[in-house]
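Peer 1: Generate a structure from the sequence data that follows.
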Amino acid sequence: MGFLRSPLLGMGLALNIACASHADALVPRRGTNHTSGQNLLTSEVADFVKEHMDFWKIPGMAIAVVDKDDIFTQGYGFSELPDKKVTPDTLFYGGSTTKAQTAACLSVLIKNGSYDALANGWATNISSILKDDFVLENKWATEHITLDDAVSHRSGLPRHDRALMREKNGVPLSTADLVRNLRNLPYIHEPRVASYYNNHMYVVLSHVIETVTKKGLKQVMRELLWNPLGMNSTYLGLADAQKAHKDLAKGYLWINQTDQINGTRQANQTGQFKPVTYMPMTDLSGSAAVISNVRDYAQWIRGLVNHTHIFSDDVHDDIRTARFIFSPAPQFGYDIDLYSLGWFRNVLKGHLFYRHDGVMLGFRSMVYWFPEEKFGFVIFANSDTAATANNIIARKLVAMKLNIPEKEVFNVTASREGITTPEQDFEVAVKKYYPNHTISDPSFSFKDMEGTYVNAGYGTMTLRSAPGPKNETVLIAERPDMSWDYTYTFRHIFGDKWISGLSWREERFNTGSFGPAEFIKGTDGKPAALKMTSMQGTTSEGDITYNKTG
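Peer 2: You can find the predicted model right below:
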């Protein structure tokens, strides 16, 4: 999506009551002596957190630190504006930190040997379990992609997040429906060559778990993971979280003051928070649907770092085993990223650690754990602009625990540089895709281009005219039926060539992920189709053709 990181300064955010839990740990397999942990949630950290919440416009945040057997928790700011405070019990969207729980459950099912369908372990071909539900555009991949390929993001399928949909023609889609839609998505990479992060494949793994066990995924997670760990405030999907009648944080966008006529935005403008509509997440399943609080996630981390009896040794080892190189380039003190079971595996100055983040509309999350140090933490935040703050706060906690100079782990100044506006990003895209373009009118009127367009994999969208940046008329397509509600904005460049921009539906002018688009003329001289390149950031996911149907 388009993420405009807006420097701020402003709103004072309250520091809430600190809590420390010293409850009995689950019995560890390796080592039984208890040594007291270090509470890193000091007043220094509180000031650091508050300063970053102010800069990055984050209403609320919760942190839990696990050190050996001890758990320390803290709430900062507000779960709902204007004055409802975050506590360690406040629920947040966990996003893609869900993946590690899904993968751990599947590892348990594989290692306990109870299911014939999983007899080949992670080498099991997915099609052998899901049959005709699992069909990819690439025939070889359909027949050979394994559970291990899916869990480690090496299937070769592009990300295609914009094809994840909650409903089709008003009818809610099941996990099986989403898996069946994979056959309609461009498959432009070779399998097992490079990593392409993929939410669809964790939906596939969810379908595998439900098919093999004949149980819903949330029941499997509760039986194998949440109940044994005492994670009594963890839920799969919005409905169950709301039924629990607990404090569920409200997610927020930060809306810069915007001239709605020309759509320009400046990085240093003031603005206001806008609450977002909660994502139901029934469609995202084991990819990103967990809602929880930092207390529960601390139990999960403590179970991992202490190698507890919640899992067998085989499962603990399986979770920690690297599967594939995810990112071959070291970044600011961190070594190259490997990927294990729903975790990025990395090394910092000889210290092995695992981490994963989560991105949901209005929410960001981050989890780290260091197995040798028996140390880890979770950060939940209720702002769409919290990713950089989470990353910097995480690195500060790591530097404090490992006694590493902060300048070797993070740079606050650098993290705040290079903030661009959507208009600047648009101009870069124009130069990239149409470097020597001429100036000419489109072949069609806006009225002719408006209407309904359909693609088998990406669904149905309706184009309509709307005011855009610089007093120009644009075409927009709102997609409220998708997992992440989004809007495409199409701006004319020359002839029938356009640039598409992507944004949250609730924040239309903050566009990003720009790509080329073209209207195709039919035999009647009218627009017959819209061909566009689906973009994930600056990476192409393949060309998508929407046929005009009305």
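
Peer 1: CA atoms for contacts and neighbours, from now on please.
Peer 2: Will do.

Peer 1: pretty sure His351 is touching Lys374, no?
Peer 2: No: here His351 does not reach Lys374: they are 11.3 Å apart, not a contact under CA atoms under 8 Å.

Peer 1: And the two? Which one has more around it.
Peer 2: Legend: neighbour count by other CA atoms under 10 Å for His351 and Lys374, higher for Lys374 (19 against 13).

Peer 1: My read is that the more buried one contacts Thr308, right?
Peer 2: No: using CA under 8 Å as the test, Lys374 is too far from Thr308 to be in contact (11.5 Å).

Peer 1: Could you tell me how many residues sit around the residue nearest to Ile476 when sequence neighbours are not counted?
Peer 2: Leaving aside its chain neighbours, Ile476 sits nearest to Thr489 (4.5 Å; criterion: CA to CA, 6 or more residues apart in numbering). Neighbourhood size, Thr489 [other CA under 10 Å]: 26.

Peer 1: Please give the structure of this sequence too, so both can be compared:
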Amino acid sequence: MRLQRLTYAAALIQLCLIQAQNPLQYPSSSPEETLLDDAFNRKVLEHFHIPGLAISIVHDGKAFAQGYGYSGISTSTPVTENTLFFTGSTTKAHTSAAISLLMDDNNNFPQIQWNTPIHTLLPSDFTLSNPSLTSQITITDMLSHRSGLPRHDIVLLQNITTQQIIQRTKHLPLTAEIRMEFHYFEVVSGLPIATFLKERLWTPLGMDETYMDIEPAGRYITRTSTARGMSSRLCSDYANWVSALLEREAPISKEGYTALFGAHSIVSGVVSEPFSGPNYKGHTLIQHGGSQDGFGALVVMLPGEGFGVTVLGNEMVGTNGASWVLAFELIDRVLGVAGEERFGWEALVDAQLQQSKLTNDTLSALYPTLPPTSELLPYPLDLSSYEGIYTHPAYPILRISSTCPERTPLKNPEKWTGSRLCASFENHAAFASELELDIFHVTGTYWTLVFWFAGRGDAARVEFRISPGGGVSEVGVDFEPGMKVRGEKIWLTRV
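Peer 2: Sure thing, here's the model as predicted:
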């Protein structure tokens, strides 16, 4: 769906993905078979190293589901229709739908329209780094990722409120995409967004075990997690949600569905195989994935066929790959696509997972023209001179130390001088407590930062600036991917 709720980022970094071991074999797709093939689904589960997942199908007004594997890494509790999963960015559509309910209520909320400027709803909080754009950004701009503000995921690692996040957007450089947590919904409706969703959307749709956060869902959670996001019981709740979208049922109005299913921005100028624009095999397709540390999700619908599938899993990287294989196996069956005409999803996903791993090639690509190790330049100051606290008006406080713990494994560049710093965020949210940051000296004032989180990692360029007085004054880090490709860094000032 194009209209999306902008929630907490799926991951801090571009995570290392798992290489599958054996190629998948597709089962027969004869019409006599049931849509859910247990043997195939279990093989996908094993192939992508996922503890457990569940698949929900809506087809021709009927809904059914099946769980596979276990509800956690260290438990023997099987996944069932009552197992809760974080559903990540698939919930963007929930908030878009909820906002459409305000659009319909012109008696109480006449100021809420798709083209309403955000700053009129948050005059004291919402400001962009480019003041001329602040007055122009509308609700549709925000929901369709076209305001010019990139993700800035690391801002969301802080233990701060949603309002504080919004107030810091004026300090964030603009590049291409929007990524910000909503607060104006609560301001306008007078209700916390979780309450509004529960009362106006989920309860009318029979989604009685869908929650905005962990606490009310605690009695169902079987996998330890401190991530924030939406949890949903698979069979009854997400099937109800997808069924409502397919049938265009209340409480969302006809006008609301027109806006929700409309195209509002161009995600990519390139159409990738096997799609032809928004179509698959000549059929309109609507989809959205979701990621949360430890969880993955995918919702795909073929409105013309009255078909929808939801895949939820409790391992983020594996589920992100497996969900495409599983969803399009079912879609091909519904459409009657013969085996030899099917696209090789498993080969594509395996290749993407391999390319996304943190390897020596990843690190070498940061500085592709380095001379031999023997010719690297020393850092200009004593190692202890780089220690200290570095701040930014929007990003978390960064503490850098030259006394570093032992890491297993320690992923370091092939070319570096052998000196290392380490770092941590001072005011991080609870779910970021396992984050490890190591800074390896490459040459002169240039370093490489390696992120580690739950056994996966990514890398970024780092540069220190020396003040006229001879001390370290700033550190610049490729924290934001949208800026990284432009050669721009986030600069933090040493306190």
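
Peer 1: which residue in the second structure lines up with the residue nearest to Ile476 of the first structure?
Peer 2: Under the alignment (TM-score structural alignment), Thr489 of the first structure pairs with Asp438 of the second structure.

Peer 1: quick one: contacts for that match?
Peer 2: Residues near Asp438 of the second structure by CA atoms under 8 Å, 6 or more residues apart in numbering: Arg420, Leu421, Cys422, Ala423, Leu449, Val450, Phe451.

Peer 1: Go through these and name the one nearest Glu177 of the second structure.
Peer 2: Proximity of these to Glu177 of the second structure was ranked by CA to CA; the top entry is Phe451 with 23.0 Å.

Peer 1: Can you give me the neighbour number for the counterpart of the closest one in the first structure?
Peer 2: Correspondence of Phe451 of the second structure to the first structure, assessed by TM-score structural alignment: Leu502. Applying other CA under 10 Å, we find 28 residues neighbouring Leu502 of the first structure.

Peer 1: Equivalent analysis for the one 10 residues further on, please.
Peer 2: Close neighbours of Gly512 of the first structure, defined as other CA under 10 Å, add up to 27.

Peer 1: Chain neighbours aside, what residue packs nearest to it?
Peer 2: Closest residue to Gly512 of the first structure apart from its sequence neighbours, by CA to CA, 6+ apart: Gly2 at 3.6 Å.

Peer 1: Same question for Glu81 of the second structure.
Peer 2: The shortest distance from Glu81 of the second structure to any non-neighbouring residue, by CA to CA, 6+ apart, is to Cys235 (5.0 Å).

Peer 1: rewinding a little: is the match of Thr489 of the first structure located within a helix, as I assumed?
Peer 2: No: under the criterion used here (DSSP: H, G, I helix; E, B strand; the rest coil), Asp438 of the second structure is strand, not part of a helix.

Peer 1: measure it to Lys484 of the second structure for me?
Peer 2: 18 Å (CA to CA, to the nearest Å).

Peer 1: got the residue ranges for the helices in the stretch 1-150 of the second structure?
Peer 2: Here the stretch 1-150 of the second structure has its helices, by DSSP state H, counting those that start in this stretch, at 38-47, 92-104, 131-134, 139-143.
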